[in-house]
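Visitor: model the structure of this input:
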Amino acid sequence: MNHVRIADLAACLGQEITIKGWLYNARSSGKLLFLEVRDGSGIVQAVVAKNAVSEEVWNQAAALTQESSVMVTGTPREHPKRPGVYELDVRELDIVQLAHDYPITPKEHGIEFLMDHRHLWLRSKRQHAILRVRHEVIRAVRDFLDNDGFILADTPVLTPAACEGTTTLFELDYFDDGKAYLTQSGQLYNEATAAAFGKVYCFGPTFRAEKSKTRRHLTEFWMVEPEVAYATLDDMMTLAERFLSFIVARVLERRKEELKLLERDVTKLEAVTPPFPRLAYDEAVKMLRAAHAEGALDHDFEWGGDFGAPDETYLAQQFDRPVIVHRYPAQVKAFYMEEDPERPEVALCLDVLAPEGYGEIIGGGQRMQSYDKLVQRIADHNLPREAFEWYLDLRKYGSVPHAGFGMGIERCVAWLCGLEHVRETIPFPRMLYRLRP
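Guide: Modelled structure (predicted):
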């Protein structure tokens, strides 16, 4: 028995092979049965002709139900009217398990029902397309960074202190050592490995106990974070646009069919090429205030605040590609952000805002280099100094300008796929009111 994946059928035309999978759908036309069989790599139409198989095989084929597991043996051939599409002429069929009352039927289901059955919803064509795009994004991330001289240096999931603020930490008891927290970011540890290797990145799950129910938020998500020694804010803006442009180009090149199935307007993605517009926070505030005065925004904006979703959406709508907003007020950014030497009230930071209302997908900037200033900043933020002594060491032993950023995979995938909500961009989303399945 020559077991072949559906994705590899083109190399096996005219040979007898076996597909191991599940019944996706079926229809009958008199003495022909058309079985849509999926195996994870694709879907093929398996044609059962009553006069070409035994009565037992015919009856087995006719008895198949949605999502029954089955092994189908036959000969693949090209579809007579659809070049590049293949069918399987069936000779033998073995039912591994006959499924009964599969809950997700070919009718409209509500999102809560589908989320409750997420473990089964993953089998649908739409979810396959989204998660294949996710896979391509992750592969592109690794290829870009690996080929650009970065070293993967993964960072702890369990940490002794906060990185992005103490109000969004998941806390747990850590043996006899007191409290520990699920990481919000690997960035602090990235700074240590960057001082060892020069160019590093970490890539893994991060956690935010943020009581948010917006379409952009998950409590558990995956983030890639490059960090570079002897790098400045300008270096990070250039890296971010190169990085993001590479990812978009890769997805456009390799996931055309998935984007087509998702009905994504790829012309909007084709515009994503360097250079990206760069917009100082001050200029962004002027744009928002002017928009309010003209009635384009229903709220005014005061200098010193962080942007909300409507603000980010409006700013991004003014450009045909991602826009980099830089030099936010220091008061709205993390304690470790370097201040602008010419304007200490603003930080050397950046956010990359995606077009079409998808908001921030990259955030980062230059890290504080001075030991004394970092000590003061930790105190200003009421953070426990003892938890950061190791981090302060990085400013005592060979401190240099250094910078980095983080990109959330789920937000990036939502944007590339044109999705309304990030919940479909990860196999099992964790949200404020969802911990199952």
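Visitor: for the rest of this, base every contact and every neighbour count on C-alpha atoms.
Guide: OK.
Visitor: which parts of the stretch 251-400 of the chain are helices?
Guide: For the stretch 251-400 of the chain, applying DSSP state H, counting those that start in this stretch gives helices covering 256-261, 267-270, 281-293, 309-317, 371-380, 389-393.
Visitor: what's the most buried one of these?
Guide: The highest mean neighbour count among the helices of the stretch 251-400 of the chain, using mean count of other CA atoms under 10 Å, belongs to helix 309-317: a mean of 20.
Visitor: and that helix with helix 281-293, angle?
Guide: Orientation note: helix 309-317 sits at an angle of 100 degrees relative to helix 281-293 (axes from the mean of the first three to the mean of the last three CA atoms, to 10 degrees).
Visitor: and the contacts of helix 309-317?
Guide: Contacts of helix 309-317 with the rest of the structure, by CA atoms under 8 Å, 6 or more residues apart in numbering, involve 284, 287-288, 322-323, 353-360.
Visitor: for comparison, sequence B:
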Amino acid sequence: MKITISEVSKYVGQEVKIGVWLANKRSSGKIQFLQLRDGTGFIQGVIVKSEVSEEAWNIAKELTQESSFYVNGIVREDHRSPSGYELTVTDLSIIQITEDYPITPKEHGTEFLMDHRHLWLRSSRQHAILRIRNEIIRATYEFFNEHGFIKIDPPILTGSSAEGTTDLFHTKYFDRDAYLSQSGQLYMEAAAMAFGKVFSFGPTFRAEKSKTRRHLIEFWMIEPEMAFTDHEESLKIQEQYVSFIVQSVLKNCRMELKTLDRDISKLEKVQAPFPRISYDKAIELLKEKGFDDIEWGEDFGAPHETAIAESFDKPVFITNYPASIKAFYMKPDPDREEVVLCADLIAPEGYGEIIGGSQRIDDLELLKKRYEEHNLTDPAYEWYLELRKYGSVPHSGFGLGLERTVAWISGTEHVRETIPFPRLLNRIYP
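Guide: Purely as a prediction, here's the structure:
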């Protein structure tokens, strides 16, 4: 019976056939231990010389790293194995013998591994990280579908910047200028006015010349937008969503977390509600921690976010930033116009901001004023103004960066390992 490694628990004591690659092997005289993978998981195959044909034994001896073959064997329970199962090999059928596979079990430099990213994906560590990524994506769809959201796909080519910045990838759209999308948010606001609660999930692009471990040039965003929803209601959705995806990973990716040596006790604490701290209090906290140069009105960098997060064992919301350092569309606090109704969600353990969100301006005249203040005279923004002209309502939304979230939950230091083929300042290969 042909199965996958992920299905072996259903076939204990039975003989099965699996298409596999050889990840590694070792020999102990008359026994060979084959580390096998098939894309769904890893399992050890044990081949005993006295229990198989001479041909099968010799085939096993020929196998090199990443050779592909079909293996027949009997599934056994083995509590010493990470998966809990082992395969007693009865026969082998070669598909291809690989020669000179470049990524060996020895240590390799990061640049070498990135140059061979198409092969590095096969390693147990990269496999675990990207399976956790997949679980976060799966749980995202489950959460928003169960909460009445509709998925809407915003365009990737746009005629303007979502946030009025200059860090854009420019291209020609026939006879006019166009840009790769920085965010689908403005379009999601339009969709929310049609469907109430919506979310998008897609690639975004920032031409930001940053080389930090938190930045990618191309990354994926989950961007919900909600009509008839104020800032406080949005914060509750955010903490429920993040709690849900963390608990889903804990439930469905135990083996992957173990492969990565992730301290799951820290993830188990991630349950709504999350602590909150105002921007004002954050400034005070930073000064107490020795950041004497930080002044009110300045944005926070990675060291500041890390220092703030150290005071909490859950993700923490920093709320009510100065309007001067936030996007033009954020609604001012009715009680204090110099700050806006917004929040950044900072992950624990030094992983930084994973969510940025706010209540949006719903007043047409105020938004026109913000346009003028930010020099947004481009006709490409006219449609966005019209959302406030025809049936405007209070509405809020947020954006979660997938790769930073994967890095935090999986315990991966650099976001380049949390996306299959990272695009960095100095890398567009492979």
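Visitor: picking up where we left off before, can you add distance to Gly404 of structure 1 and give the helices of the stretch 251-400 of structure 1 back as a markdown table?
Guide: Output for these, formatted as a markdown table (distance: least, CA to CA, whole Å):
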| stretch | distance to Gly404 of structure 1 |
| --- | --- |
| helix 256-261 | 30 |
| helix 267-270 | 25 |
| helix 281-293 | 19 |
| helix 309-317 | 21 |
| helix 371-380 | 17 |
| helix 389-393 | 16 |
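Visitor: Leu158 of structure 1: which of those is closest?
Guide: Closest to Leu158 of structure 1 of the helices of the stretch 251-400 of structure 1 is helix 389-393 (CA to CA; 15.6 Å).
Visitor: so which bit of structure 2 is the closest one matched to?
Guide: On structure 2, the counterpart of helix 389-393 of structure 1 by TM-score structural alignment is residues 382-386.
Visitor: ditto for stretch 313-321 of structure 1
Guide: So stretch 313-321 of structure 1 is aligned with residues 306-314, judged by TM-score structural alignment.
Visitor: go on, stretch 342-357 of structure 1?
Guide: Using TM-score structural alignment, stretch 342-357 of structure 1 lines up with residues 335-350 of structure 2.
Visitor: pull out the buried positions in the matching stretch.
Guide: 339-350 (16 or more other CA atoms under 10 Å).
Visitor: which single one of those residues is nearest to Gly84 of structure 2?
Guide: Glu349 (30.9 Å).
Visitor: state the distance from that closest one to Gln96 of structure 2.
Guide: 44 Å (CA to CA, to the nearest Å).
Visitor: ok, back up a step: superposed on structure 1, where does the match of helix 389-393 of structure 1 end up, distance-wise?
Guide: Taken over the aligned residues, the distance from stretch 382-386 of structure 2 to structure 1 averages 1.0 Å (mean CA distance after the TM-score superposition for structure 1).
Visitor: mind giving me the packing neighbours of the longest strand anywhere in structure 2?
Guide: In structure 2, with assignment by DSSP state E, the single longest strand is strand 15-28. Here strand 15-28 of structure 2 touches strand 31-37, strand 68-77, going by 3 or more CA pairs under 8 Å, 6 or more residues apart in numbering; DSSP states H and E.
Visitor: can you list those strands in JSON lines and add mean neighbour count and distance to Leu387 of structure 2?
Guide: Putting these into JSON lines (neighbours: other CA atoms under 10 Å; distance: least, CA to CA, whole Å) gives the following:
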{"stretch": "strand 31-37", "mean neighbour count": "21", "distance to Leu387 of structure 2": "52"}
{"stretch": "strand 68-77", "mean neighbour count": "19", "distance to Leu387 of structure 2": "57"}
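Visitor: quick one, which of these is nearest to Lys369 of structure 2?
Guide: Using CA to CA, these put strand 31-37 closest to Lys369 of structure 2, at 59.3 Å.
Visitor: which other residues reach the helix or strand following the closest one?
Guide: Per DSSP states H and E, the first helix or strand lying C-terminal to strand 31-37 of structure 2 is strand 42-48. Contacts to strand 42-48 of structure 2, defined as CA under 8 Å, 6+ apart, come from residues 5, 30-37, 57, 73, 81, 83, 85-90, 124.
Visitor: can you rerun that using 7 Å?
Guide: 5, 30-37, 83, 86-89 (CA atoms under 7 Å, 6 or more residues apart in numbering).
Visitor: returning to that earlier point: of the buried residues of stretch 335-350 of structure 2, just say which sits nearest to Leu260 of structure 2.
Guide: Glu349 (15.7 Å).
Visitor: please tell me how far that closest one sits from Pro154 of structure 2.
Guide: 33 Å.
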